[in-house]
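>>> Make a model of this:
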Amino acid sequence: MKHGSSTDQLVHLLQDTIVAMVRRDGPDLSARQLAVFLICYLNEGGHTVRGLALALNISKPAITRALDRLGELDLARRKVDPMDRRSILVQRTLKGAAYLRELRSIMTECNAQQAEATQKENPSRSESRRTAG
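Presented below is the predicted three-dimensional model:
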């Protein structure tokens, strides 16, 4: 697999990661569900339905549907904000933290495989000189 620009490499990394996630035995998230999940796990602070809707520029009902799915999979849960009973906070779960570790591991592995393939396709000049001499 040839990788031209760094943008192409990123797109291939995304493809390889998604393919690996789909092939393994685990939750299959839509792009929207994954975006909500990642915002909740990678960005500190209390996340609300309203805040997530603003961050993703999508409707609150779309966030609610994504959170419904994440809740079914125990990747996130909702809790009433004790400071504002009208507001719902999104909480992380142990299963969600494990899912994030797995995602990171898969991405790291895919990135290493991609780097290895690129190295084989484009050996460095110094390596070429050593083998030629």
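>>> C-alpha only now, for contacts and for neighbours.
Will do.
>>> Give me the distance between the closest residue to residue 46 other than its chain neighbours and residue 64.
When the adjacent residues along the chain are set aside, residue 46 lies closest to residue 89, with 6.2 Å between them (CA to CA, 6 or more residues apart in numbering). Going from residue 89 to residue 64 by CA to CA, to the nearest Å gives 12 Å.
>>> here's the other one to compare against:
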Amino acid sequence: MAQNKNDQMLNLLCDTIVALVRKDGPDLSARQLGVFLTCYLHDGAHTVRGLASELKVSKPAITRALDRLGELDLARRKVDPLDRRSVLVQRTLKGSTFLREMRAVMTEASGAKTNVDETASASVERFRTRRAG
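Here you go, the predicted model:
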């Protein structure tokens, strides 16, 4: 049963990524998406150092991901007014819109999978009932 649940989660991930690739929008690498989602789903101030630590990757890797997110206006960097040596990552309106679209794609993919699973379960149950009867 756990394997089936894992397969469902992987299928949802696959359907979501495929839908995002097909859309006319930002095409993010896994690392860029990980940085983006961390910034948007976890409250609080985010720094390059903090993101590198949280995601367990190097600071240059985070910097490259933020460069791409900045090019796409999905996130921006700002010097921390309390510590000018530190850079804060800020959310953007375009990034918030992209996150909302991603949620919609996942919800749709999840609903489609649920409907397919429910239909398949109902078919199996009808088959069992006919064989038993």
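>>> who's in contact with the residue nearest to residue 46 of the first structure?
46, 47, 48, 49, 78, 79, 80, 81 (CA atoms under 8 Å, 6 or more residues apart in numbering).
>>> Repeat the analysis, applying 10 Å as the threshold.
Contacts for residue 89 of the first structure (CA atoms under 10 Å, 6 or more residues apart in numbering) come out as 45-51, 77-82.
>>> Please apply the same query to residue 15 of the second structure.
Residues counted as contacts of residue 15 of the second structure (CA under 10 Å, 6+ apart) are 9, 21, 105, 106, 108, 109, 110, 112, 113.
>>> picking up where we left off before, mind checking which of the contacts of residue 89 of the first structure are in strands?
Secondary structure defined by DSSP state E assigns 47, 48, 77, 78, 79, 80, 81 of the contacts of residue 89 of the first structure to strands.
>>> Dump these into JSON lines; add distance to residue 16 of the first structure as well.
Below are those laid out as JSON lines (distance: CA to CA, whole Å):
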{"residue": "47", "distance to residue 16 of the first structure": "29"}
{"residue": "48", "distance to residue 16 of the first structure": "31"}
{"residue": "77", "distance to residue 16 of the first structure": "29"}
{"residue": "78", "distance to residue 16 of the first structure": "31"}
{"residue": "79", "distance to residue 16 of the first structure": "35"}
{"residue": "80", "distance to residue 16 of the first structure": "38"}
{"residue": "81", "distance to residue 16 of the first structure": "38"}
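>>> quick one: which two of these are the most distant?
77 and 81 (12.3 Å; CA to CA).
>>> Give the residues shared as contacts by the two.
If you check residue 77 of the first structure and residue 81 against CA under 10 Å, 6+ apart, the residues they both contact are 88, 89, 90.
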